[in-house]
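Asker: Output the structure for:
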Amino acid sequence: MYIHISSLPFRDLEIFDTDTRLKNAGLEDTEAINRMIAQNPQKLKSILGVDAVVTGEVTHFDQIFIGVYSQIAVGCKVNMWDLNTGNLLWRARHVNRAHAGGISSNPVGLLMAAVAAVWNLRGTEMLSQTDDVFREIASTIELPESALAMQASLPKIDLFACINSGKPFTAGQPVSLRLIGDRDCKAYVDLGEFKSAIPLRPLSSDMKTAVRAEVMHSIQEQYRKSGHELTQDLMRAIEREMASREIYEGVYTVAPGEQMYGLMSKAYLVNSSGSQVTAMDPVHIIDIDARPPNTVTGLTSLSLDQRVDLTWDQNIEEDLAGYEVWMGPSPLSGYALAVALEKNAAVIDQLENFEPAFVKVRAFDTAGNRGGYSRFTKIVSLPEPNLNDLPRPGPSLGGAVVASALLTKDRSPYTVQSDLVVKPGATLHIAPGVEILFLPGTMLAISGGNIAVYGRKNQLVRFSPVSANNTPGSWGGVLLKNSGHAVFEYALIENAETGLTIINSQPLITHTTITGASQAGLHLQDNARPSITCSVLSANQGQGGMVVEGEGIAPVIRNTSFVNNNPFEVQSYAPIELDLTNNYWGVESPGADKFLGQILWEPWLQSPPKRCGE
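Answerer: Down below sits the predicted model:
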């Protein structure tokens, strides 16, 4: 309605200004405005600064579908009020009905419908009927003869639209605007109060030829699919209509930092005599958002077993959509997207413990703008929280360990100068890839304390002699006596006197190799209750692979290989039968000569266990 009222020879107040002044006066309710017109019209005049206002009510706005056809109904009633007196100056009412979904026989209607289809414009049928209703209503306003003459000289706009709306435009993206109307005119567009006088220029001859071909093809396809005949007379009429009109095009390129939502574009077409007509596109509302979210701050991490919990400060942008967490192997390069999420917290899981990585976070909004990255932070998943806060002794070790400590690869190799004894209340944590070298006669004793060996398949934790010749019996070995928590994962104990002695302890041992011991690979004494899986005892001398003696012994050993241990793979002096079934004994069919004592070794594995939990 505003388009047609504003084209009349009156001074009008722009829609944006009208809405702003009413809002500032607290008049956002239609009933309140109508009461003011009836009771105090001069106050409304002072608010808006106009002599008259037009109010209206939509009476019809619907589309009824029947098969492939539909009926569109658009209706409105309007009143014009004198704000000096409150009297009614003019009223009108009109309803327009039309059928859609069929084939138009009107050349102009066919042409505009085809253009709308080619440009992927939506809602054009309803908009066309709305435009016709308001044009009919506005035509009933009586004008003086001089004004009627002016109206007759106005140029004509057939179609105007933003042809690529649908989602917010971001920095560098073009807002494309097109207008079809009279030839030999000047055209420009305002985007509300945001940008004005965006020039529209006629398409080049090549582009116009391409558009013409697309439009004609669209019309022909529409007729072909409907089974109707497109006559030569109608084709010529359509071509004449196209030739009589100009297609104007303009582009506004969004600049970084710009942001404005809900823009309605308004086009102006001015002919050579200076007469001007306007058109608005209320269907294709334009949203511009080239303002990225602020840089994320306050990134912190919490190290847990095979995962890291991240938190950061919440961004406050109204159009915030979420965050991206990026992770890489180094602080400055190699980052890849780890996860995208809505909340300001993330869990990065399936990590290798002790393997460092780096993360940074950025926010993104509903328009797809990405903010700056946060400062990177180093993350390390750990089998126990706060492990990285522990003291890190070395590289020389020896004496009593009375408080928990962490041995790390960056300080490796460590050298044990004297017996290293872990006392009650202390835990010795050993990270992947650590190598501990022992001087002759020294050993590692977990005496009432705890030990956690966190090796990995490609980063074993090695317990070895310091001597270059590396002969069996070069150092004392590892003793677990009255230990609390004891875990060995991917460890290698080599060339000790006795590889591992267990007394009154229940260690968990997996993927660990004990080899080259001069007295025995594994010595189980009173109340030894180890759980051993996927491990290897090989080439151990003296008493062989494993010696068992004492009371209360209850080992659980499965999927473990005993290979080339002499004189026996296992010797047992325990008063009970040991269950050592489902292990590999170095050959496909072992004999009883590999064992001494009460040992149940059948059934056995015919080959080394494969995969074994990896």
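
Asker: alpha carbons only for contacts and neighbour counts from here, please
Answerer: Fine.

Asker: Longest helix in the chain, by number of residues?
Answerer: Secondary structure of the chain per DSSP state H: the longest helix is helix 205-226.

Asker: who does that helix touch, helix- and strand-wise?
Answerer: Counting contacts by 3 or more C-alpha pairs under 8 Å, 6 or more residues apart in numbering; DSSP states H and E, helix 205-226 packs against helix 107-118.

Asker: ok, now with 10 Å
Answerer: Packed against helix 205-226 by the contact rule (3 or more C-alpha pairs under 10 Å, 6 or more residues apart in numbering; DSSP states H and E) you find helix 107-118, helix 232-243, strand 245-253.

Asker: how many degrees apart are the first one and helix 205-226 in direction?
Answerer: What separates the directions of helix 107-118 and helix 205-226 is an angle of 100 degrees, with axes from the mean of the first three to the mean of the last three C-alpha atoms, to 10 degrees.

Asker: this one as well, want them side by side:
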Amino acid sequence: MNKLKINILLSFIIFLMISGCSVSRKGTIAITKPIRTIEDITSGKDDSLNIEEIPKVIAISQLGNNTSEKDAPKVLRAILQSHLSNKNFQLIHSKEVDLKNLDNTLTPMQLAQALGADAVLSGKVTDYESFYAGIYAHIKLGVSLELISKDGDRLWHIDKTITSRAGGVSTSPWGLLLNAALAALHLEDKNLFAAADELGREISKSIPEPQGYNGAQLPKIDMVLHDGANTWFKYGDAITLGIKGDPGLRAIVEIENLGSFDLVEIEPGIYTSKINVDKRWQGIDQVVTGKLVDSKGQIAHKISPLGLLKFDNEKPSNVANFTVEFATTNAIKLSWLKSNENFMNYELNYKTDTGENKTTLINNATEVILKGPFKEFEQLNLSIQAVDMAKNKSFQSQIQTNVYPLKFRKVIELDSHLTGSYADISALTKNNSPYIISEHTRFLASSTLLIEPGVKVKFKKTGKLEINGNAYFWGNSSKNKTYTIEFSNESDKSPAKNYLVLNSKGTVEISGLTLFNPGIGIDIKTGTPQLDNVLSNNAKYSALNITGNANVVIKNCELIGSSTSAIVLSGRSRLQISNCELSKNKPFHIQNSSNYPVIAKDVIFDKSASRDVLGKIEVNK
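Answerer: Predicted coordinates for the structure are as follows:
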């Protein structure tokens, strides 16, 4: 063979190789031409149906899945719904089907009877393979379907598999719209949609359909798209719609219950439009149907396989029962009533007393825990709004809370006039100070009383505060002698006999309390109260009167100017006192007639009393 023949042969071989690997270029990205094969394992009508036996009203049930691809049944069902929607059937939409078969337990015959359909198309995805090599995507998708009548007869069946190989992404106008639509679907494998579309198209050609009008051929619609899958729309949003089909026609997209919209042909056979959402639109799961109208007025229609549209232009209901469960320096727990509306999220805003604003988004819950740290006794202004799936917001529900060192559930902030009895967890706050007590006021055994720093309580002549439950007075938060809670008479001309009565077996911790001009400052009848940083000035009788079986610990105190001893003990009461100064008290600093000695450490007595202690005392060094 001479050189000329060899060169010609080599050139021919190279030409064949290039032709076999042909690549088309559309837009700016190379797109390999898809290679598809269709396999019919079995196909056709069972026992050859007569025309009158072909069902007129059909529905498509949820498809089963024998593969690992969770999206395959949903996508293929939507594709079948789309392709069969322009056949001669009366097709019941899948959203109506699922309402009758919520838990997917009805047989095809039962479902047909429940829907009033002649037959139901049911089946399962039997095969799915996905393999990527370079720019190529290899998709194999198989399905087994059967058409079951309302009497339980199998009218038709098919087992079909498609193998698709494609690569690249189109940047043509239609390709961009398709990419946006598929992105909204959140498919893990975007090539699944193309394979399902090809498979659904072939199945729709095979299924027997009722006879239609024998006129001119209707326009052809290949696909109806929108970019609104898995999206809630409201006023101000926009939706892009598209139809691909025969060129030169009038293209319309109809959104169920909301209206029809004309599309513009931007390329031969490619029609698109972007529509703005009207503020009056309200509806969930609205079907999108594309239509092409030819010059003779013939209309072809096809349902979009890209899902249903959702519109919500109504504000959600305000959040009810917005409550602070507890508020500590480490965490704050909030709760509210569950909304009657589905899929509700919440936007929580809170502002600290320093003016700092913070926002937290909460997904479909009825409580939240905000992590600290928070400052002791700072006041937080909290607001919450319900936010629906379309991002509509309710009006704000607001609440205030104060941060406490310990965890208390649902603290009630009391008004400034105290009277009667209290049974809950209650707080006296600096905001509502001063508080007025005009009568014997009790905090019952079931109660807890919290008093914040800076609170002032004023007593009328007949006023008295009695603690039968738990109590925490937080007048100071350090070991220094500071006193920020003040008890005093409303009028020096009408002094109260007693300020505070402790008659509780619960926890009583009093810190940072000043008693100005009391009759008896604190009358302790029972329990084990702990007093820290207590200052008493000019008690008409005594600063502390301890009786019964009370067992008292007091430290870092200043007891000044009591007329009948600063501390008086009787009965079987006990006292441990440390780091205290007692001065200007008469006739004694401590008068103890109890059976037990006073245990004292680092206590300073001035020389004003005729005797420091009357009764038993043990001094620890």
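
Asker: follow-up on the earlier one: residues contacting the longest helix of the first structure, please?
Answerer: 102-104, 110-119, 202-204, 227-230, 235, 238-239, 242-243, 246-248 (C-alpha atoms under 10 Å, 6 or more residues apart in numbering).

Asker: Residue 99 of the first structure: what's it in contact with?
Answerer: Taking C-alpha under 10 Å, 6+ apart, one finds 63-65, 69-73, 125 in contact with residue 99 of the first structure.

Asker: Let's have those in CSV, adding secondary structure, neighbour count and distance to residue 302 of the first structure.
Answerer: Below are these laid out as CSV (DSSP: H, G, I helix; E, B strand; the rest coil; neighbours: other C-alpha atoms under 10 Å; distance: C-alpha to C-alpha, whole Å):
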residue, secondary structure, neighbour count, distance to residue 302 of the first structure
63, strand, 16, 58
64, strand, 12, 59
65, strand, 13, 59
69, strand, 12, 62
70, strand, 15, 61
71, strand, 14, 63
72, strand, 20, 61
73, strand, 20, 62
125, helix, 19, 58
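
Asker: for the aligned residue in the second structure for residue 552 of the first structure, what are its contacts?
Answerer: Using TM-score structural alignment, the partner of residue 552 of the first structure in the second structure is residue 572. With contacts defined as C-alpha under 10 Å, 6+ apart, residue 572 of the second structure is in contact with 546-551, 593-596.

Asker: Which of those are still contacts in the first structure?
Answerer: Of those, the ones still in contact in the first structure (both residues aligned by TM-score structural alignment, their matches' C-alpha atoms under 10 Å) are 546-550, 593, 595-596.

Asker: And those, which is closest to residue 359 of the second structure?
Answerer: Each of these was scored against residue 359 of the second structure by C-alpha to C-alpha, and residue 550 proved nearest at 48.9 Å.

Asker: ok, the contacts of residue 99 of the first structure in the second structure, which still hold?
Answerer: The contacts of residue 99 of the first structure retained in the second structure, by both residues aligned by TM-score structural alignment, their matches' C-alpha under 10 Å: 65, 69-72, 125.

Asker: can you redo those residues as CSV with distance to residue 170 of the first structure?
Answerer: Output for those, formatted as CSV (distance: C-alpha to C-alpha, whole Å):
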residue, distance to residue 170 of the first structure
65, 37
69, 38
70, 37
71, 38
72, 35
125, 29
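
Asker: Next, residue 197 of the first structure: secondary structure please.
Answerer: Using DSSP: H, G, I helix; E, B strand; the rest coil, the structure places residue 197 of the first structure in strand.

Asker: Quick check: the alignment partner in the second structure of it vs residue 402 of the second structure, distance?
Answerer: Correspondence of residue 197 of the first structure to the second structure, assessed by TM-score structural alignment: residue 260. Applying C-alpha to C-alpha, to the nearest Å, the value for residue 260 of the second structure to residue 402 of the second structure is 55 Å.

Asker: Compare those two and say which is more crowded by neighbours.
Answerer: residue 402 (25 against 15; other C-alpha atoms under 10 Å).

Asker: can you list contacts of stretch 34-46 of the second structure?
Answerer: 54, 136-142, 144-147, 153-167, 195, 198-199, 202-203, 206-208.

Asker: Spit out the contact partners of the spatially most central residue of the first structure.
Answerer: With distances taken as C-alpha atoms, centre = their mean, residue 340 lies nearest the centre of the first structure, 2.6 Å away. Contact analysis of residue 340 of the first structure by C-alpha under 10 Å, 6+ apart lists 322-326, 346, 361-364.

Asker: burial of the spatially closest residue to residue 114 of the first structure that is not a sequence neighbour, as a residue count?
Answerer: Excluding its sequence neighbours, the residue lying closest to residue 114 of the first structure (C-alpha to C-alpha, 6 or more residues apart in numbering) is residue 215, at 5.5 Å. By other C-alpha under 10 Å, 23 other residues sit near residue 215 of the first structure.

Asker: Please report the distance of residue 94 of the first structure from residue 303 of the first structure.
Answerer: 71 Å.

Asker: So between the two, which is more surrounded?
Answerer: residue 303 (22 against 17).

Asker: If you count neighbours, what's buried in the helix or strand harbouring the more buried one?
Answerer: Using DSSP states H and E, residue 303 of the first structure sits within strand 300-304. Residues 301-304 are the ones in strand 300-304 of the first structure that count as buried (16 or more other C-alpha atoms under 10 Å).

Asker: got JSON lines for those, with distance to residue 168 of the first structure too?
Answerer: Below are the buried residues of strand 300-304 of the first structure laid out as JSON lines (distance: C-alpha to C-alpha, whole Å):
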{"residue": "301", "distance to residue 168 of the first structure": "34"}
{"residue": "302", "distance to residue 168 of the first structure": "37"}
{"residue": "303", "distance to residue 168 of the first structure": "39"}
{"residue": "304", "distance to residue 168 of the first structure": "40"}
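
Asker: ok, the residues you listed vs residue 521 of the first structure, which is closest?
Answerer: Distances from residue 521 of the first structure to the buried residues of strand 300-304 of the first structure, taken by C-alpha to C-alpha, are shortest for residue 304, at 34.0 Å.

Asker: Tell me the secondary structure of residue 382 of the first structure, please.
Answerer: coil.

Asker: what's the counterpart of residue 242 of the second structure in the first structure?
Answerer: The equivalent of residue 242 of the second structure in the first structure is residue 178 (alignment by TM-score structural alignment).

Asker: I'd like the distance between that match and residue 131 of the first structure.
Answerer: Residue 178 of the first structure is 18 Å from residue 131 of the first structure, by C-alpha to C-alpha.
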